[in-house]
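Undergrad: dropping a prediction and its sequence here:
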Amino acid sequence: MQFPESWLREFCNPPLTTQQLADTLTMGGLEVEDLRPAAPPFSKIVVGEIKEAVQHPGADRLRVCQVDVGQGALLNIVCGAPNARAGIRVPCALVGAELPPGDDGQPFLIKLGKLRGVESQGMLCSARELKLSEDHAGLLELAADAPIGADVREVLHLDDTLFTLKLTPNLAHALSVYGVARELSALTGAPLQTPAFPPVPAANGAKLKVKVSAPDLCGRFSGRVVRNVNTKAKTPAWMVDRLARCGQRSVTALVDISNYVMFEYGRPSHIFDFDRIHGALDVRWGKPGEQLKLLNGNTVTVDDEVGVIADDREVESLAGIMGGDATAVSDETRNVYVEAAFWWPQAIQGRSRRYNFSTDAGHRFERGVDPSLTVEHIEHITRLILDICGGEPGPMDDQVLSLPERKPVKLRVTRAAKVIGMPLDEAQCRGALERLGLEVSSSAGVLTVTPPPHRFDMAIEEDLIEEVVRIIGFERLPTIPPLAPITARLAPESRRSKFAVRRLLAALGYQETINFSFVEESWERELAGNAQPIKLLNPIASQMSVMRSSLVGSLLQALKFNLDRKAERVRVFELGRVFTRDAGVETTDTTVHGIRQPMRVAGLAYGDADGLQWSRKVSGVDFYDIKGDVESLLTPARAQFKPAQHPALHPGRCASVWQDGVLVGHVGELHPRWRQQWEFAHAPVLFELDLDAVMRHDLPAFQPVPRFQPAQRDIAVIVADAVTHDAVMDAVHSSDTGGLLRDAMLFDVYKPKQATPGLALGEKSLAVRLTLASGEATLTDEQIDAAVKAVVDRIAARVGGRLRG
């Protein structure tokens, strides 16, 4: 929010410098983000009156002006502005004047010179040349009573400072100059100039029938008809100037009056063309399919969650946000209807963002605007309309339906002292709250505060504690070192950190990506098989409309981005949160009801397995490369891989990953359908795992170095072709060898193309090396043979295998 210092000091003028004023507001919670002068530096520019303007003898677009600057003799000045004419008063830069610096940062010096053979003794200035605005259409015309020869800086009050505040959402009561002045008065103790709004007597009986059909949308609706208004009247220069210093350009007198009162008192209002309203007004919720052309030229479609003001024929306005084009005031308008209402904040919040725009009115109403002063502010608007545009006001129409309940809030003085961290007594707390204009009563160390109607941010005890410390002053808080010892929270050794997981993946050749948690809805349906994704109410973009339940889509998008830029080999990973529906999740400090938010780690590999390599033939990355990476991630735990189905992965080249009997993720090649859709030359291989499983890191159990030589025996067993390696190895490790089996490794697989003696079609031979050892003595042949026989018998019993002859 931006405003000039001079306007603020009209309401509250403490004996502080500009910088002290800014510091006071900032320490009071109203952060002053920027301070800048209302006009750049310039000198020797005075008010001049053009006495005569004649055509230049040697140029069609130049005029030779005789200008009175209060020096007795007239100055001869050549000017090319189209509005240079006798009788107007304009800024005149005298010889030796310095104009504001240009783009090069150097000031522009006015010298005596000649233009097309005619001497020019100065320069007549536009607003743009003085850096007051971007208007360069002609000379800046000053008021007719501006004193000739006076310094323009004094006449236009240019020695002013513009304040820009960065307000938090709970400070809606400070979204006006008067609101800031009210806070400044409480912070400094300087008197506040409280405005008076005397009623304007009605000059006719004209009224507009208004029906409020939605009290949950509008709690109070006030309005008045003003007839015979001159809409062509010019906005006074003082109002144009104040609006400009608030960052608002002048439009028309009626629009400027409405904007002026909004900046002055924080009251958004709307002025309708009374003659364009068909019948009566109805304040209600919209109906699906209704359309409205807004003042900004956009046509929007409303639904039953958007409030509107409608007449008997059509929708005329978006409630609390923006008026419609059909009833906008114009030069032909003669009768107007002035409206000011209280809109429930929850009925306005988020509505304008549905249509991709925001307004000053919506910004204020969705935070809360004082419902008690609608009539008084209409009286103020009416008086400004009469003073500037004339007219005949009708009687006030005020409908009060439902206003916010002002629930008392209790403050325990001892609790405030404990939270703030400094000793406080009841008198200090009460004094601070009363300086804010709050109604306070006390009993046994407990203060009961009734929030005023303009404060929507006071609901709990902590809100009052914040107000107390704001007024007392943050700078008065004592500096107390912490009493409790600070001890680091060390993670258990049995759990990896996220950083360690990232380092491990980086060591495997992957690069980390960071992606949005909201993705395209089609990704959820196609890649995650999620028919009901969690949709965003207000997505930042149409292609980011749902929360992701898988990291796969984000990695494929990163791959596509790299391939479009001619990358040949891509290995990326991401650690991120996913979002799935789970009715068992309750709302806590870190969870939301019905939504589970686990962390996952996912990786993608594309292109050559090792890049360019001189010593062997280049091969593309395959399933087993990534399977090895997954095993490295889960080490020292042993993962089991089982054939599986996944909507994003190839049906025959996909495995589920299990750890201690729990499914922890999937690994596999991208489905051919999605490979074709994403236009990949080769199929990338992906994995996605629960991060908790990856972070689990069992501590090693140390064993002494064997004192006796181990023995190795190779066996070849014949099993059916359908028997998997895991099934055979499970049988081997579950055999009863008396604790002698130390390791087993598959080192050869043989499948005949045709039946051979001892090996039929549909069978295969698996060669397994067994490592046997004892910690007590060297193994004998009898012990080794018994252990081997136990392994062979176990394979026969579990998978139907037999020893190859």
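TA: Right, received. Where do you want to start?

Undergrad: drop to CA atoms for contacts and neighbour counts, all remaining ones
TA: OK.

Undergrad: next one: stretch 757-765 to chain centre, how far?
TA: Distance of stretch 757-765 from its chain centroid, counting by Cα atoms, centre = their mean, to the nearest Å, is 66 Å.

Undergrad: putting a second one here so we can go through both:
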Amino acid sequence: MQFPESWLREFCNPALSTQELADTLTMGGFEVEEIDTVAPPFHGIVVGEILEAVQHPDADRLRVCKVNVGPAGQGEPLTIVCGAPNARVGIKIPCAMVGAELPPGEDGKPFKIKIGKLRGVESFGMLCSAKELKIADDQGGLLELPSDAPVGTNIRDYLRLDDALLTLKLTPNLAHGLSIYGIARELSALTGAALPPATTANVQVNGAQKLHVSVKASDLCGRFSGRVINGINTQAQTPAWMVEKLARCGQRSVSPLVDISNYVMFELGQPSHIFDLDKIQGSLEVRWGKAGEQLELLNGNTIEVDEKVGVISDAHQVESLAGIMGGNATAVSDDTRNIYVEAAFWWPESIQGRSRRYNFSTDAGHRFERGVDPSATIPAIERISQLIVDICGTPNTQVNPIDDQIIQLPKVKPVDLRVARAAKVIGMPITTEQCETAFQRLQLSYEKISGAQGDVLRVTPPTYRFDIQIEEDLIEEVARIIGFNALPDTPPQAPIVARIQPESQRSKFALRHLLADLGYQETINFSFVEEAWERDLTGNVNPIRLLNPIAAPMSVMRSTLLGSLLNVLRANVDRKATRVRLFEVGRVFLRDESVQTTDTTVQGVHQPMRVAGLAYGDVDGRQWSKAEQRSDFFATKGDVEALLAPYTLEFVAAEHPALHPGRSAQVLLQGQAIGWIGELHPKWRQQWELPQAPVLFELDLNAALQRPVPAAKPVPKYQLIERDVAVVVAESISFAQVQTAIGKAKTAIKIANVLLFDIYRPVAGQTATGVSQGEKSLAIRLTLDGAGTALTDSDIDQTVTAVVKELASAVSARLRT
């Protein structure tokens, strides 16, 4: 919210500078985001009066003017050549004398006025427009000042161009600060400066006409007030002081009635609407909309309402969008003579989100959806009526009584403040007297209750304080008035002990760096995803749903990171990327009834951390030294093994809803399943419109962070012995099964390593190789460690024999001949 400092000081004027005032508001919870001035720096410009304006002898568009600038010109009129179309005798305008400096131009340098000669006529100054002074964008000619402007007065002083413009950044709970008087009320409480009552003088009633209004929805409108005013002149000019204040609040002048309505909204915080009474057919009805009804708004847009939007209608059509914007059918115009002034209390819940449905917002809706004082409707109408009579009144103006309907107002619930509790929360000794002083300055009525547990102040919030609902709200008020700067610097009493990172666990940052070293790029995605991803990629038909999703596609919480990675991949492929390697470290959300609510958990929801990766396109990218090779299961498997090294992983063939049935595996670490790896299922590759299938993996983060503590071991005293064995097994037997069987062999010598270095399968029709159809030959290299003793041929032969015997027993293997 933007407003001029001078308007605020009309209500509350503490002995503070502009910066001190802004700091006080900021420390009081009303953050001043920006301080600006009405006009940029310039000097030497005064109020001048054109005494004579004659045509330039050698230029059709120039006039030679005689300008009176008073004492500033030593009593002699200045001759100034001017090309403005409205330069004429009798008007008062800003006059820049020789030596004056105008605001900086596009080059950032000020423009200095010198004696010039235009088409042979000397000019001793310059007559200025509002745009040249950079106080408006009007290009209509010279800035015409009121006829009573004193000649020779500094234009900055006369127009109050040094007035500061304050921009507040208000949180949604500070609805009572969305008006000049509301901010003045807070400033008075923070500084103790005097605050006069708001201007709400009653206008003399001289008529009896009323417009019948029927409120049909008590959950939409809690109070509806209105007044008929007859015989006004809408072609009157809005006073310059009102136009100036509105402009400095960022609101342009429209017409007298609209300006008055906006002025009172900024002044008191109560939005209102003025109808052309003669355009209303029959009576008004306040109700929820009906499906199919349409309304042409004041901004020219035609919208369609439904049962969730409040409206004001007459006997023929919808006339206004309740609490947001009026309709064009009953808008006031220059021909309007009779009006109906409306001010209402709309329930915040009935206004919230309605503007966003139609992709626009209004000042009225911004206030109503946060909460407007329900007791302010009558004072606002009285203030509007007074201004209408003063500005648009005629001898025939008739002011009729206010019709005030109170349907259902918010119930004010007292809130208790325990003084001892306030002291504990604020962190400093607080007395009952300090709390009472704070409530008195904030105009909060209270009752003091003394008990065994200490004093309790029972506060009844005023109608404009929607934010005071619990004890903590009152504690905040006390802290604001005492001042956050008054809080003592209290060191923590508990000792601070640095937590030592276990050597057997690495950090998430180290894991990220390792993945980056492997060529993967990190992505960060939303935790809420499309419901179809959960169904397709995990088979989750009952995902955790969001009560209020930020967008329709993001309606459920993810139970896997794969969908997020695929979505990023598709975005990159759509932009012609040929090689994509991604990873994400994030949280997933799983239903688990055993989980209870704690400081870090939510009942029924398990929230483990996962690390997932995706490889698409060439393994190393295009280069001259080697041929292109697409990322496949085995290349990505190598990355996973490098990620968890020096642990040895097991990969067991298994099926996953998101992965290719024949090209996927479950990842085991020390016999425990920690995740999955595999190629994307062809069905989903086609659905996601990917030219080739990416390879994905997803692992439990806690397992991926574990690493064995390095342990020193002696260098073998004797050379390790290697023996190669070729065994024939059935095609269905995997090397992992062979490896397991070798590990179970009862040998006197330690087998340090088992390496598969060749696989042979017979060609169809050949039988002399010793390997039949349906079989394969595995060439295995055994590394034998004597553990500090020299191995003999006899020891080696016994070990190989034991291995072959165990293989025959476990997997029906035989030596290849």
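TA: Thanks, I have the structure now. Predicted model only: the values in this text are computed from it and were never measured.

Undergrad: what's the TM-score here?
TA: The TM-score (TM-score structural alignment, normalised by the length of structure 1) is 0.89; 805 aligned residues with a Cα RMSD of 3.6 Å.

Undergrad: find the residue at the geometric middle of structure 2.
TA: Central residue of structure 2 (Cα atoms, centre = their mean): residue 550, 11.0 Å from the mean position.

Undergrad: for my notes, confirm that residue occurs in a helix.
TA: No. Residue 550 of structure 2 is assigned coil when assessed by DSSP: H, G, I helix; E, B strand; the rest coil, not a helix.

Undergrad: might one say that residue 59 of structure 2 is in contact with residue 121?
TA: No. The pair residue 59 of structure 2 / residue 121 is not scored as a contact, 10.5 Å apart, by Cα atoms under 8 Å.

Undergrad: between these two, which is the more surrounded one?
TA: In this view residue 59 of structure 2 and residue 121 are compared by other Cα atoms under 10 Å, and residue 121 has more residues nearby, 15 against 11.

Undergrad: dump the residue contacts of that one.
TA: Going by Cα atoms under 8 Å, 6 or more residues apart in numbering, residue 121 of structure 2 touches residue 81.

Undergrad: can you tell me how far it is from residue 82 of structure 2?
TA: Here residue 121 of structure 2 is placed at a distance of 11 Å from residue 82 of structure 2 (Cα to Cα, to the nearest Å).

Undergrad: for residue 808 of structure 2, same thing?
TA: Taking Cα to Cα, one finds residue 808 of structure 2 at 112 Å from residue 82 of structure 2.

Undergrad: comparing these two, which residue is more hemmed in?
TA: For residue 808 of structure 2 versus residue 82, the count of surrounding residues by other Cα under 10 Å is larger for residue 82: 23 against 18.

Undergrad: and the more buried one, what pairs with it in structure 1?
TA: Under the alignment (TM-score structural alignment), residue 82 of structure 2 maps onto residue 79 of structure 1.

Undergrad: what span of structure 2 is stretch 469-480 of structure 1 aligned with?
TA: Using TM-score structural alignment, stretch 469-480 of structure 1 lines up with residues 479-490 of structure 2.

Undergrad: buried ones in the longest strand seen in structure 2, by neighbour count?
TA: Longest strand in structure 2 by number of residues (criterion: DSSP state E): strand 43-55. Across strand 43-55 of structure 2, burial judged by 16 or more other Cα atoms under 10 Å covers 43-53.

Undergrad: what do you get for stretch 427-436 of structure 2?
TA: Within stretch 427-436 of structure 2, the residues that count as buried by 16+ other Cα under 10 Å are 430, 432, 435-436.

Undergrad: now stretch 429-449 of structure 1
TA: Within stretch 429-449 of structure 1, the residues scored as buried using 16+ other Cα under 10 Å are 429-430, 432-433, 435-436, 438, 440, 446-449.

Undergrad: quick one, longest helix in structure 1?
TA: Using DSSP state H, we find that the single longest helix of structure 1 is helix 781-799.

Undergrad: in the superposed pair, what's the mean gap between that helix and structure 2?
TA: In the superposition against structure 2, helix 781-799 of structure 1 averages 5.6 Å from its aligned positions (mean Cα distance after the TM-score superposition for structure 1).

Undergrad: kindly check the end-to-end length of stretch 242-262 of structure 1 for me.
TA: So stretch 242-262 of structure 1: terminal residues 12 Å apart, Cα to Cα.

Undergrad: the strands in the stretch 351-500 of structure 2, which residues?
TA: Using DSSP state E, counting those that start in this stretch, the strands of the stretch 351-500 of structure 2 run over 398-406, 415-418, 445-451, 454-460.

Undergrad: what's the burial count for the residue mapped onto residue 125 of structure 1 from structure 2?
TA: Using TM-score structural alignment as the criterion, residue 125 of structure 1 maps onto residue 128 of structure 2. Per other Cα under 10 Å, the neighbour tally for residue 128 of structure 2 reads 20.

Undergrad: what residues are up against residue 128 of structure 2?
TA: Going by Cα under 8 Å, 6+ apart, the list of residues near residue 128 of structure 2 reads 93-96, 142-143.

Undergrad: fine by me, thanks again.
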